[in-house]
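[1] sequence isn't available, so here's the structure alone:
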C-alpha cells in the first residue's frame, strides 16, 4: 500500500534535493535528502525519524528561546505527528527520513507485544544521539542500493528494527522487548527455507517470510537467526549467490537472465554483489569454468 507523506511533499517544494526514495511494502517510506541554504516548516499527520548522514553543523531548530543548533553526522531528530517544527539550514546537510504512521507503530506493537494503546505518542527529539539508531541506519539503510529489489529484505528488516526501538525508548509506552528463546520448529523452518528457494527471484521482505511461519517479524527474525546462525536477509543473499554460481558455472543462460532469476533488477548491481561474494565477476567465473 502507498500513501502520501506531508513532510516528504513539503521538502519537495523547498530547496531540498531528493537523492533517493523507496516505499516498502508495509507503506513505510524512506527518503534520502540533501539541503542547503533553506528554511523549512513542517507539520504533518505522520511521524518522521530524521537521521543526519553528513554535515548539518549549521542546521538550526526554532525553539521558544531562539534558534538552536547541535546537528552533525549520526545525530537524529524525531518529529511526531501533529508537531510543528521550523528549521534553518545554513550550510550543507545530507539526511535520511523514515516516514511512518501511528498505524504502523500499532501494528508492530500488536505483533510483538500482543497489545496496543489507543495511539503511540512519540517523544519529540532534536539533535539527539543513539548508538543503536546509528548502527541500524548506517549498516542497513546506507549500505545498500534502495532501488534493487534484492535489498528489500534488508530495508524492511531495518525499518522494523528502527520502529521497534522507537516504541521501546521514545514513546509513551516504552514496552520492554519480550524474550525469545529457541529457534523455529523443524517443520516451520523447512517450509520457510523451501519458500525462500522458490521465490529467490522475488523482492522478498521480512513480512513475507514471517507470514510463512505465522509469527511477528520480530519473533521470526530472532527465531530464524537462532535456527540458522544468521539473519534472514543474510541467508537469502547467501542462497541467491549460491544459485547464481550454479547457473553461471553449469548453464549457458545469459548473465542478465541469471541476475533476474536471482532477484536482482540490475545486471551491474548483480555483478558487483557477485564479485564481492565470490571474488570475481560472473563473466570471469564463467570463463574460468569452461
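    On my side now, so go ahead. Since we're looking at a predicted model, the values are computed, not measured.
[2] make it CA atoms for all contacts and neighbour counts henceforth
    Will do.
[3] so how many other residues sit close to the nearest residue to residue 1 once chain neighbours are set aside?
    Closest residue to residue 1 apart from its sequence neighbours, by CA to CA, 6 or more residues apart in numbering: residue 27 at 5.2 Å. Look at residue 27: counted by other CA atoms under 10 Å, it has 16 neighbours.
[4] what helix or strand does residue 78 sit in?
    Secondary structure here is read from DSSP states H and E; on that basis residue 78 sits in strand 76-79.
[5] which strands and helices sit next to that strand?
    The contact analysis (3 or more CA pairs under 8 Å, 6 or more residues apart in numbering; DSSP states H and E) places strand 76-79 against strand 47-55, strand 125-128.
[6] the stretch 51-200 of the chain: strands as residue ranges?
    In the stretch 51-200 of the chain, the strands defined using DSSP state E, counting those that start in this stretch lie at 59-63, 66-69, 76-79, 84-89, 93-100, 125-128.
[7] can I get these in CSV with mean neighbour count?
    Formatted as CSV, the entries for the strands of the stretch 51-200 of the chain read as follows, by neighbours: other CA atoms under 10 Å:
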stretch, mean neighbour count
strand 59-63, 18
strand 66-69, 14
strand 76-79, 22
strand 84-89, 16
strand 93-100, 22
strand 125-128, 18
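[8] try this one next to it:
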C-alpha cells in the first residue's frame, strides 16, 4: 500500500481526495478504491452535472501513470505548458494515458463522468521486464476509443458485485490485464541497443525496406536475406533492437498506415485494406479492432466527427 501513497505523498484517503479537489473533481467521489494490494493501483470515479467555473491546474503525479477514461462526453479546454492543446468535446468511451510528472491546466465546460486509474510506474516497468520487454515508457496518447480499455474499466468498477470478497484480488488481476494490453499497444521502446548486431544504419535500412513494401507479403526469410543473416539470428536481433518480432512490427506499421489513410483519404475501407497487404476486409477489420478498439468504418466516423468539432471551434 505504501508504494503509491509514498509516491504521491498520499498518507490518508483525505489527501487523495484533496488531489482530486484541486484538479476540479466534485465531491463526493462516486468510487475511491485502493491502493490495490499487489499492483498499488488506485481507481477513482467522479461525476459532475454542471460546468466548472474555474481553470484547474493538474497536480503532477511523478511516480504513476494516470489512465483517464471518459464514460460520458465532456466539453473542455486543455493546456500543456501554457500552450492550448484542445478545445471542444471529448467523446464518450475514450481514454488517455497521462505521463508521470505531467503538468497542465484544464477547464471543464460541461458535466462529466470520469474514471482515473493511477498505476505506479514501478508496476508497469516490472511487468514489462518480466515479459522481457525493455520499456522506456508508455506512449502519451490522446483521447482514443478502445473497447478493451472500456471493458476492463467497467469490470474494475463492478468488481464488488462480480467477485464479492475477492474484489481486491479481482481488481489486481484486471489491472495486470490492463497494463499488459497497454504495454502491447502503447509501449514506447528505447532506441536500438548498441549490443544488437542489427542497429544504426543497418536497422534503419531494413525498417525502410519494410515500410516501402507494406502491400507485399514479406517473409522473415526475405528480411533475413536482405541483412545477410540466418532467419533465427535476424528474428532474435530484430526483437532485441525494436522490442517486438518482425511480423508484429509489420502489422503495427500496416495498421498505423491504415489509420492515417482512413483519416486523410476517402478510399473505401476494402481498398485501404488491400493496399496495405490485408487479404480481406474482415481480416483487416479484426486486426484494426484489436489494435485500436473499434472497427475501421467506426474509427473514420469518430475521427472526422472530432475534426469537424475542432474546425467549428476554430471558425
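    On my side now, so go ahead. Quantities reported herein were computed from a predicted structural model and do not represent experimental measurements.
[9] got a TM-score for the two of them?
    The TM-score (TM-score structural alignment, normalised by the length of structure 1) is 0.52; 172 aligned residues with a CA RMSD of 2.8 Å.
[10] quick one, which of the helices and strands packed on strand 76-79 of structure 1 is nearest to residue 161 of structure 1?
    If you check each of those against residue 161 of structure 1 by CA to CA, strand 47-55 wins as the nearest, at 13.0 Å.
[11] which residue lines up with residue 33 of structure 2 in structure 1?
    Superposed on structure 1 with TM-score structural alignment, residue 33 of structure 2 falls opposite residue 22.
[12] now the element after the helix or strand containing its match, going C-ward?
    For residue 22 of structure 1, the enclosing helix or strand under DSSP H and E is strand 17-23. If you walk from strand 17-23 of structure 1 toward the C-terminus, the next helix or strand you reach (DSSP H and E) is strand 29-35.
[13] please work out the angle formed by the directions of the very next helix or strand once past that following strand and strand 59-63.
    Past strand 29-35 of structure 1, further along toward the C-terminus, the next helix or strand under DSSP H and E is strand 38-43. For strand 38-43 of structure 1 and strand 59-63, the angle between their directions (axes from the mean of the first three to the mean of the last three CA atoms, to 10 degrees) works out to 50 degrees.
[14] hang on, the earlier thing: could I get the helices and strands packed on strand 76-79 of structure 1 as CSV with distance to residue 99 of structure 1?
    Compiled in CSV, those are given as follows (distance: least, CA to CA, whole Å):
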stretch, distance to residue 99 of structure 1
strand 47-55, 5
strand 125-128, 15
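[15] who wins for proximity to residue 218 of structure 1 among the ones you listed?
    Among those, if distance is taken as CA to CA, the winner is strand 47-55, at 19.9 Å.
[16] in structure 2, what stretch matches that closest one?
    Following TM-score structural alignment, the aligned partner range for strand 47-55 of structure 1 in structure 2 is 65-73.
[17] outside of the matching stretch itself, list whatever touches it.
    Under the contact criterion CA atoms under 8 Å, 6 or more residues apart in numbering, stretch 65-73 of structure 2 has outside partners 89-100, 112-121, 150.
[18] in which helix or strand does residue 313 of structure 2 reside?
    Once you assign secondary structure using DSSP H and E, residue 313 of structure 2 falls within helix 296-314.
[19] and that helix, what other elements does it pack with?
    Contact here means 3+ CA pairs under 8 Å, 6+ apart; on that basis helix 296-314 of structure 2 packs against strand 83-90, helix 246-264, helix 281-292.
[20] list the buried residues of it.
    Applying a neighbour-count criterion of 16 or more other CA atoms under 10 Å, the buried positions in helix 296-314 of structure 2 are 296, 299-300, 302-303.
[21] which residues sit against stretch 65-72 of structure 1?
    Counting contacts by CA under 8 Å, 6+ apart, the residues outside stretch 65-72 of structure 1 that touch it are 52-62, 127.
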